[in-house]
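Participant: Sequence and computational prediction follow.
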Amino acid sequence: MAAAIPVSLTDTIVALSTPPGSGAIALIRLSGPDAVRLTDSVFAGKRLRDQPSHTLHVGTVRDGDRILDEVVISLFRGPHSYTREDVVEISTHGSDYIVQEVLGLLLRRGARLAEAGEFTKRAFLHGAFDLAQAEAVADLIASDSALSHQVAMQQMRGGFSQELKDLRGRLVKFAALLELELDFGEEDVEFADRTGLVQLLQEVQQLVRRLLRSFELGNVIKNGVTTVIAGRPNAGKSTLLNALLNEERAIVSDVAGTTRDLIEDEVSIAGIRFRFVDTAGLRDTADVVESIGVERTLKRVKQAALVVYLFDITATTPAELQAEIEALHLPAEVPVLAVGNKLDVASDAEQEAFQHRSDTILIAASRGDGLDELQERLLEKVRGEGLDRAGSSTIVTNLRHAQSLELAARHLEAVLTGLSAGTGTELLAADLRHALAALGQITGEISNDDLLTSIFTEFCIGK
């Protein structure tokens, strides 16, 4: 069970749940045992304490005889609410002044300003969902592509949690039998079938490893793909960036060395977010400012998840292209896509020199020729196992989850090794307990104050 945390659930909390700043509507949310009573004390309209759950009420918020605003009250009675407590949401006009006046009034009447993520924390503590689902709420709010939205929604609805629950359930049965053996240690009996345990552990280990492998894909879905466009000056890097973004983001000039610093922007391709980085042209230069740009380019290339090496078909031979890519000294795990530009002005011979290379595509960035193929090749480079099923299969996107899965995998491996070596029941049971604990930390079945505080402080105040 989740440990108690140093936040009083007897408090009634309040916070602005819409972004700060002027707008048409602002939503102020209260949750706690006095949420209805506090709102009633400032609301001129129907008596909320007499109204049923899931109803809307129009009236005014008043500070004494002074009307602060005309509002709509949404009433949700626990346990049929987000936090499973009484929840009131006050929709005001989106004036900063009005919001501050209403918040100040409710605070004076006895509410407490909510901490970051405290509404969702209360929902977790009251059993509305587990910790993995709670974290998926934050991922859903932050989702900015079709796939990140799909994955967060699936996790929030419990897909990942159910898979973990099934894994733990299978292990708990054998763990219980091992513990039983310890109770009867002097009688030298075995309640747990060792052959069956090995088979079970291998199946569970395989499932855990599959989830771990999905983290690489999940990280791409959640955080996007940092894609550095590198190449010599005047290869057309800025033109390509503008074409991919479909806007004039970077300055385009025939003068070599125009780009001195990194220019970054994002675009979604087939639901995957790519963060493209236009860089300074790679060449030896005496220009101090340009040389700094080249140094930054080389540094950023090594940090990239994917490198697009752009070259001018009319000014580069295949041998030169190969030498230039090798000169980048990229880590082995960073994929490179060679892209030949200026197809529209290249001769037949210049085009044919590269057409036989399977790792190279030819485009005309200024006209947009070949961009569809380029986008397809970019997707292929990051597609990874299971991308097409990412919206429906279980994908791990959270580093904390991946670390817990890795810890569980290590302890499961220790149990398997111990079984083959004839290790005593006490050591086997200890490793199995550690594996179960690691899986339990993901969903919050085993947690502590520091862990919960770390997770929920990443949320916005009103969530």
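Facilitator: Alright, I've got the coordinates. Here the structure is a predicted model, which is why all the values come from computation and not from measurement.
Participant: contacts, neighbours, all on C-alpha from now
Facilitator: Fine.
Participant: counting contacts, what elements does the longest helix seen in the chain pack onto?
Facilitator: For the chain, the helix with the greatest residue count under DSSP state H is helix 194-223. With contacts taken as 3 or more C-alpha pairs under 8 Å, 6 or more residues apart in numbering; DSSP states H and E, helix 194-223 sits against helix 146-156, helix 159-183, strand 272-278, helix 399-421.
Participant: Please determine how far the residue most central in space within the chain is located from residue 18.
Facilitator: The residue lying closest to the centre of the chain (C-alpha atoms, centre = their mean) is residue 222, at 3.9 Å. Using C-alpha to C-alpha, to the nearest Å, residue 222 is found at 23 Å from residue 18.
Participant: if I've got this straight, residue 310 is in a strand?
Facilitator: Yes: counting by DSSP: H, G, I helix; E, B strand; the rest coil, residue 310 is located in a strand.
Participant: ok, now which ones touch it?
Facilitator: 229-232, 235-237, 338-341 (C-alpha atoms under 8 Å, 6 or more residues apart in numbering).
Participant: Residue 308 now?
Facilitator: Residue 308 touches 227-230, 336-339, counting by C-alpha under 8 Å, 6+ apart.
Participant: Narrow those residues to those in strands?
Facilitator: 227-230, 336-339 (DSSP state E).
Participant: could you flag which of the residues you listed are buried?
Facilitator: 227-230, 336-339 (16 or more other C-alpha atoms under 10 Å).
Participant: and which of the residues you listed is nearest to residue 243?
Facilitator: residue 229 (12.7 Å; C-alpha to C-alpha).
Participant: out of everything not next to it in sequence, what's closest to the closest one?
Facilitator: residue 308 (4.8 Å; C-alpha to C-alpha, 6 or more residues apart in numbering).
Participant: what do you get for residue 72?
Facilitator: residue 58 (4.6 Å).
Participant: adding another structure so you can compare the two:
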Amino acid sequence: MLSTEPIIALATPSGTGAIAVIRISGKGVIAVVAHFFRSVRGKRLSQQKSHTVHLGHIVDGARIVDEVLVSLFKGPHSYTGEDVVEISCHGSPYIQQQIIQLFLRNGCRSADAGEFTLRAFLNGKLDLSQAEAVADLIASDNEASHQIAMQQMRGGFSDEIKRLREELLNFASLIELELDFSEEDVVFADREQFKSLLTKIQNVLKRLIDSFSVGNVIKNGIPVAIVGEPNVGKSTLLNALLNEDRALVSEIAGTTRDTIEDEISIGGIGFRFIDTAGIRDTEDVVEGMGIRRTFEKIEKAQVVVYLIDATGFKENGASLKIEIEKIRNKYPQTHLVVVANKMDALSSEETNHLREQLPNALLLAAKKGTGVEDLQEKLLEFVNTGALRNNETIVTNARHYDALLKAVEEVEKVQSGLAEGVSGDLLAIDIRQALYHFGEITGEISSDDLLGNIFANFCIGK
């Protein structure tokens, strides 16, 4: 799968900008670029040191295409481990394409998605877990997801897995050695010490597996459904949370007939807010479809914000409490936050009555933005950020999660085998399987199909 032919791609977003960066990697790329580069100081590009930048022009025959900066990174001290040249040109799409087409006609081919990072992996610059973190880092849109991706890219997760694999591999070697001397009944691996190691590995694996529930929501955002009867201020609350007029607001009940979604970062954590159609009995076909979608969104949400109109609580309080209890019973696994809106319109007596009837409800006035911060703080309570604050390893990748589940299953088989006193050859089979699943994570064991699937999700130019 390892190819050294020169590849080229735009490394910055397509479109017009101040500058654009074109990346080229592969065997002989410095000589290829040197043929079309004219330094303003008459330097020969092929004779320059690695990690240097040079001002000049890209020329096509007698025609000057653009004034550029050319950065040299000589292998193996480059991102891909090969010779890499990065051309910083002016950000005109026309100029970008002229330069790329020039090199495509002269020995380069267009890079596939993620091919630069794939080459970095194949050349030993990154392991597979670190390579996947590159894509997560590019996609990170809040502080928490950025922090996790940076830790993984710097090898935090890989180092932990490699340590476990190395310790298990040492004992596996001793078990295998015993098989060579089976006729002499020699024991090289201390069984009690081995049991302690397996317990330690099991605990670490389970901690990593448990972290996935946090890592997954940090990576993908926490879905929060805003529900309630029509005209209680759901769209106004969404706008207050987003600090923009994202949803249409009207005094007419039933304005929102479909779900509206948007994402914001609160305390470094991504939340996906879903403004839903008001829940009520209706003969309107379109509104009815919106209400059905509301219940679909509730089923998928991790948090439900049930909004009530505080001004009508005195008359409708009993029925509202019944509806709240229905939601709580129907979705027991979902966090439910009851929020009373339009509190600014209540008298002190009405406010005290509402507090008595709904002691756990958050009180706010969405139109004025009062109490919105209290709701944000409440939402953060549902995210266990302790591991993030302590800079612990957090698993965010479903492929890693699956491999960890399989690894802990094999470790438990080895533990059972030791307890039952099974022979070394049977223990060795389960140990090898556990080692295999560790290797799947870091890429020490991988297939072309697996690599193709992973790197196909990268952007072109990375």
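Facilitator: Received it, and whenever you're ready, just let me know what you need. In this text the structure is predicted, and so the values were computed from the model without any measurement.
Participant: Any chance you could compute the TM-score here?
Facilitator: Overlay of the two chains. TM-score (TM-score structural alignment, normalised by the length of structure 2): 0.95; 455 aligned residues with a C-alpha RMSD of 1.5 Å.
Participant: Just to confirm, what residue in structure 2 is aligned with the residue nearest to residue 229 of structure 1?
Facilitator: Residue 308 of structure 1 maps onto residue 305 in structure 2, with residues paired by TM-score structural alignment.
Participant: any idea how far that match is from residue 318 of structure 2?
Facilitator: From residue 305 of structure 2 to residue 318 of structure 2 the distance is 19 Å (C-alpha to C-alpha).
Participant: Residue 388 of structure 2 now?
Facilitator: 42 Å.
Participant: Would you mind telling me which of those two has the busier surroundings?
Facilitator: Neighbour count, other C-alpha atoms under 10 Å: between residue 388 of structure 2 and residue 318, residue 388 has more, with 18 against 11.
Participant: check which helix or strand covers that one.
Facilitator: helix 386-389 (DSSP states H and E).
Participant: what do you get for residue 15 of structure 1?
Facilitator: strand 13-16.
Participant: And that strand, what does it pack against?
Facilitator: Checking 3+ C-alpha pairs under 8 Å, 6+ apart, strand 13-16 of structure 1 ends up next to strand 23-31, helix 96-108, strand 112-113.
Participant: residue range for stretch 135-145 of structure 1 in structure 2?
Facilitator: Against structure 2, stretch 135-145 of structure 1 falls on residues 132-142 (TM-score structural alignment).
Participant: How about residues contacting that stretch?
Facilitator: With C-alpha under 8 Å, 6+ apart, stretch 132-142 of structure 2 has contacts from 145-146, 149-150, 152-153, 219, 265, 268-270, 454, 457-459.
Participant: Same check on stretch 194-212 of structure 2?
Facilitator: With C-alpha under 8 Å, 6+ apart, stretch 194-212 of structure 2 has contacts from 164, 167-168, 171, 393-397, 401, 404-405, 407-408, 411-412, 415, 418.
Participant: In structure 1, which residue range corresponds to that stretch?
Facilitator: The aligned range for stretch 194-212 of structure 2 is 197-215, by TM-score structural alignment.
Participant: can you count the residues close to residue 84 of structure 1?
Facilitator: 21.
Participant: Near the closest residue in space to it that isn't next to it in sequence, how many other residues are there?
Facilitator: Nearest residue to residue 84 of structure 1, sequence neighbours excluded (C-alpha to C-alpha, 6+ apart): residue 78, at 4.7 Å. Neighbourhood size, residue 78 of structure 1 [other C-alpha under 10 Å]: 16.
Participant: Map residue 78 of structure 1 onto structure 2.
Facilitator: So residue 78 of structure 1 corresponds to residue 75, using TM-score structural alignment.
Participant: Three-state assignment for that match, please.
Facilitator: Looking at residue 75 of structure 2 with three-state DSSP, the answer is coil.
Participant: what range in structure 2 does stretch 48-56 of structure 1 sit on?
Facilitator: Residue span in structure 2 matched to stretch 48-56 of structure 1, by TM-score structural alignment: 45-53.
Participant: Would you mark the buried spots in that stretch?
Facilitator: In stretch 45-53 of structure 2, counting by 16+ other C-alpha under 10 Å, buried: 45-46, 50, 53.
Participant: Kindly report the same for stretch 357-377 of structure 1.
Facilitator: Buried, per 16+ other C-alpha under 10 Å, within stretch 357-377 of structure 1: 360-366, 369-371, 374, 377.
Participant: Then stretch 56-63 of structure 1?
Facilitator: Those would be 57-58, 60-62, for stretch 56-63 of structure 1 by 16+ other C-alpha under 10 Å.
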